[in-house]
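>>> Sequence below, structure please.
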Amino acid sequence: MQAAIFPGQGSQRPGMGKEIYNRFPAAKKIFDAAEEIADFPLKEICFEDTEGVINQTEYTQPALFVSSLATLAALGEGFEFDAVAGHSLGEYTALVAAGIISFEDGMHAVLKRGELMSRSSETPGGMIAVIGLDEEKIENIIFPLKLKGIINIANYNSPGQIVVSGELELIKEAQKLLSKKARRLIPLAVSGAFHTKLMGRAAKQMSEVLEPIQFKEPKVAYFSNVSGKKEDDPEKIKELITKQIESPVRWIQLVENMMERGISRFIEVGEGKVLTGLIKRITKDAELVNINSVESVENFRKEE
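Next up is the predicted model:
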């Protein structure tokens, strides 16, 4: 059994989607439809950006969402998958791929999500990736800081790669403490403390955005970032995706649960190779495929 998985913020690059747009009519249709919904030149930002605009959250999120769905469309209706998941922003792509929400509703939601997260919270926040330290040790190190304010593990990405998020001053303190134990620390270029309670206001506003959107039963198995589990009930899925912006991403648990349910092949659809890289560290038993170029789309279509 195989799953389609979709990347999140951090996988963007200048020029993304341009070759796929020019080569596949189905991909072109997705980009064109998305630009009609957006109030900015989405294709220009994806295809021609040289000023770093694509790295601004309000543009990054819709750009990645559309690029992944365009790549999925390029694969054609013959591409069948048994399950879906996405990392953070990528979970919205997964919602559309599973038939839970429409492309149009997904686009509107992601545009608002990017806007809200770009101005995130009134309290300055930051995020750091911690390399080479397990979650228990990280929790022990940051526990005293939790008594001072908001700081927590935001992304359980893979064994040995955990992301900590929180108030900026606490993140600075955490860096000093974690640097003594971790192999490496990577400060992330983000506009706030994503996946923490500092996103509470944005989560409330996202709930208002998502409330009128119709959520349907998944056409394939759908795995949630927040629960790390397979979810079937549309209302539960809506509740979880609303909480996602202020909740940790349980990617390790999610991948392990997919494998327990028989998923042995993971196909990352969209930019980069981040998710297959994480899965490689979670398990040695999975087949990993990346679809992120015209060549990879065409080769995959031949094989299938």
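
>>> going forward, measure contacts and count neighbours with C-alpha atoms only.
Noted.

>>> pretty sure Asn257 is in a helix, no?
Yes: with DSSP: H, G, I helix; E, B strand; the rest coil as the criterion, Asn257 is part of a helix.

>>> what sits against it?
Gly228, Lys229, Lys230 (C-alpha atoms under 8 Å, 6 or more residues apart in numbering).

>>> can you count the residues close to the spatially closest residue to the last one that is not a sequence neighbour?
So the one you mean is Lys230. Of all residues not flanking Lys230 in the chain, Phe223 sits nearest, at 4.3 Å (C-alpha to C-alpha, 6 or more residues apart in numbering). For Phe223, the neighbour count with other C-alpha atoms under 10 Å is 25.

>>> this one next, for a side-by-side:
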Amino acid sequence: MASTRRDRFGQFAVAFRGYNVANLGRSTELLARPQFGPIVERYLSEASQICADTMNQRCDLIERVRENRETTLETYHEAIALIVAMELAQLEILKEFYDFEFPRARMVFGYSLGELTAIIAAGVLEMRHALTIPLAVAADCVDLAENVTMGVLFSRGPLLDVEEVKRLCLKINSEGAGVIGISAILAPNTVLLLGQYATVDRFGQLMHDVMPKRVYLRKNSERWPPVHTPLVWQRNIPNRVGVLAHTLPGGFTKPTPPVFSLVTGKASYTDTNTREILVQWIDHPQRLWDAVYETLACGAETVIHVGPGPNLIPATFQRLRDNVQAQLTGNSLNKLGLRAMARAVRRPWLTAVLPSRTALLRAPAVEHIILEDWLLEQPLPTAVQVAVPQTHPTPTQGETTGSS
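This is a model prediction of the structure:
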């Protein structure tokens, strides 16, 4: 990788992670690094105060990070503040020590909570204002998570019919035994479902009547706040977010660089619609696949993954890379007359989308950087001087030391 300021990352995209069951990553190491620690501490301190004021309870993220104490669902509010603070801190470290120019990004997006960080980093909102939105509804989201199960619906055959998935969810909802909805579209063959009570099991019972073979449903054992689904309607959360957004300071500036919204599947933010998108953000599914494709289509050579221990977005790109390589292998085998082997390695869903989305073929060539790993592995630039504590003589009797 080149080391000059402008070509270090080439044409780059920036991806911000969202909430997960593990949210510390390598934050403890970044806080302990003498050069980076003050920046990390400043962001954690500010986020702690915002969290404490909004939730009306004690929050000390510096202590949590220093002790390497992972968050839980019960401390969801602290996880929200921690993730946003660490993402912004990582970006500032990159700018401060490596002359990183965030406005040069070809593509910027964030998954779930990461979209909030993206619009903060792009100058649309300040952290002290933006964080109050998810924090204000965090307790209700945790309560709703009590009976919620995640289901990963995926196809090893044809494309998933998302409209058919929605229709089946609506049918199950109409039975009155709980609500289920799509939380994210990860790829043309994969969606995440969040459902109350036994609705995910009910989906599994009914799906084979309306979906093709080689479509599977796998349940996740963790509990998840059901954001980005209609489940949040049960606590009037979208309306409450809308009311809060009315008096939210800021939001009258276009993001620089433009931010690709996973709510709309486009770079939709203007100088007037931030509040509208924030309301939709809370109950609309995350269109991650649209962002993945746009990242490849925009010509990005590198994707910088920001946040503590990012995994969903890097894993999505890795699966796509593996699938594209398998597809290309299948094409080569077919040319050699090995049709049976070619069919075995090809991905039918990918075969269906490639003719209209040829940028997907770039997936194997794009480099992915986990920013916290990169920061901890890179030597500091030679221009950065680390301050050495000065030794002062001990005051003699009768002398005093001043304070400022």
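
>>> Work out the TM-score between the chains.
Taking TM-score structural alignment, normalised by the length of structure 1 as the basis, the two superposed chains have a TM-score of 0.85; 301 aligned residues with a C-alpha RMSD of 3.0 Å.

>>> could the contacts of Asn257 of structure 1 be laid out in TSV, adding secondary structure?
As requested, these are exported to TSV (three-state DSSP):
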residue	secondary structure
Gly228	coil
Lys229	coil
Lys230	strand
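
>>> residues in contact with stretch 95-111 of structure 2?
5, 11-18, 94, 115-118, 122, 256-262, 286, 288, 291, 294-295, 298-300, 313, 380-381, 384.

>>> where does the equivalent of Gly151 of structure 2 over in structure 1 land in three-state SS?
Applying TM-score structural alignment, one finds that Gly151 of structure 2 aligns to Ile128 in structure 1. In three-state terms, and counting by three-state DSSP, Ile128 of structure 1 is strand.

>>> likewise Ala154 of structure 1?
Going by three-state DSSP: Ala154 of structure 1 is strand.

>>> Next, the contact list for the counterpart of it in structure 2, please.
Using TM-score structural alignment, the partner of Ala154 of structure 1 in structure 2 is Ser183. By C-alpha under 8 Å, 6+ apart, the contact list for Ser183 of structure 2 reads Val191, Leu192, Leu193, Leu194, Pro226, Val227, His228, Thr229, His284, Pro285, Gln286.

>>> Which residue in structure 1 aligns with the last one?
In structure 1, the residue paired with Gln286 of structure 2 according to TM-score structural alignment is Val249.

>>> In helices, which of the contacts of stretch 95-111 of structure 2 appear?
Within the contacts of stretch 95-111 of structure 2, residues falling in helices by DSSP state H are Leu94, Glu115, Leu116, Thr117, Ala118, Leu288, Ala291, Glu294, Thr295, Ile313.

>>> sorry, back to before: now the contacts of Asn257 of structure 1 in TSV, with neighbour count and distance to Phe81 of structure 1?
As requested, those are exported to TSV (neighbours: other C-alpha atoms under 10 Å; distance: C-alpha to C-alpha, whole Å):
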residue	neighbour count	distance to Phe81 of structure 1
Gly228	20	19
Lys229	19	17
Lys230	19	15
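
>>> Let me see the contact set for Leu288 of structure 2.
Taking C-alpha under 8 Å, 6+ apart, one finds Tyr111, Ala184, Ile185, Leu186, Ala187, Leu262, Gly265 in contact with Leu288 of structure 2.

>>> mind putting the residues you listed in a markdown table, distance to Asn334 of structure 2 included?
Below are the contacts of Leu288 of structure 2 laid out as a markdown table (distance: C-alpha to C-alpha, whole Å):
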| residue | distance to Asn334 of structure 2 |
| --- | --- |
| Tyr111 | 38 |
| Ala184 | 34 |
| Ile185 | 31 |
| Leu186 | 29 |
| Ala187 | 26 |
| Leu262 | 37 |
| Gly265 | 35 |
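
>>> Return the closest of the residues you listed with respect to Ala85 of structure 2.
Tyr111 (15.5 Å; C-alpha to C-alpha).

>>> any idea what the closest one aligns with in structure 1?
Tyr111 of structure 2 maps onto His87 in structure 1, by TM-score structural alignment.

>>> What is the neighbour count of its match?
23.

>>> Contacts only, for the closest residue to Gln2 of structure 1 other than its chain neighbours.
Closest residue in space to Gln2 of structure 1, ignoring its immediate chain neighbours: Arg265 at 4.5 Å, by C-alpha to C-alpha, 6+ apart. Each residue near Arg265 of structure 1 by C-alpha under 8 Å, 6+ apart is listed here: Met1, Gln2, Ala3, Ala286, Glu287, Leu288, Val289.

>>> Return the residue of structure 2 aligned against the fourth one.
Ala286 of structure 1 maps onto Val366 of structure 2 when the alignment is built from TM-score structural alignment.

>>> how deep is that match tucked in, by neighbour count?
For Val366 of structure 2, using other C-alpha under 10 Å, the count is 17.

>>> Then Lys137 of structure 1?
By other C-alpha under 10 Å, 13 other residues sit near Lys137 of structure 1.

>>> So it: helix, strand or coil?
helix.

>>> distance of it from Val164 of structure 1?
Separation of Lys137 of structure 1 from Val164 of structure 1 (C-alpha to C-alpha, to the nearest Å) stands at 12 Å.

>>> Return every residue with contacts to both of these two.
With C-alpha under 8 Å, 6+ apart, Lys137 of structure 1 and Val164 have no common neighbours.

>>> isn't Pro308 of structure 2 right next to Glu372, touching?
Yes: applying C-alpha atoms under 8 Å, one finds Pro308 of structure 2 in contact with Glu372, separated by 6.9 Å.

>>> starting at the chain centroid, how far to stretch 280-295 of structure 2?
10 Å (C-alpha atoms, centre = their mean, to the nearest Å).

>>> Just the buried residues of the strand or helix carrying Lys166 of structure 2, please?
Element membership for Lys166 of structure 2 (DSSP states H and E) is helix 162-174. For helix 162-174 of structure 2, the neighbour count (16 or more other C-alpha atoms under 10 Å) marks Val165, Leu168, Cys169, Ile172, Asn173 as buried.
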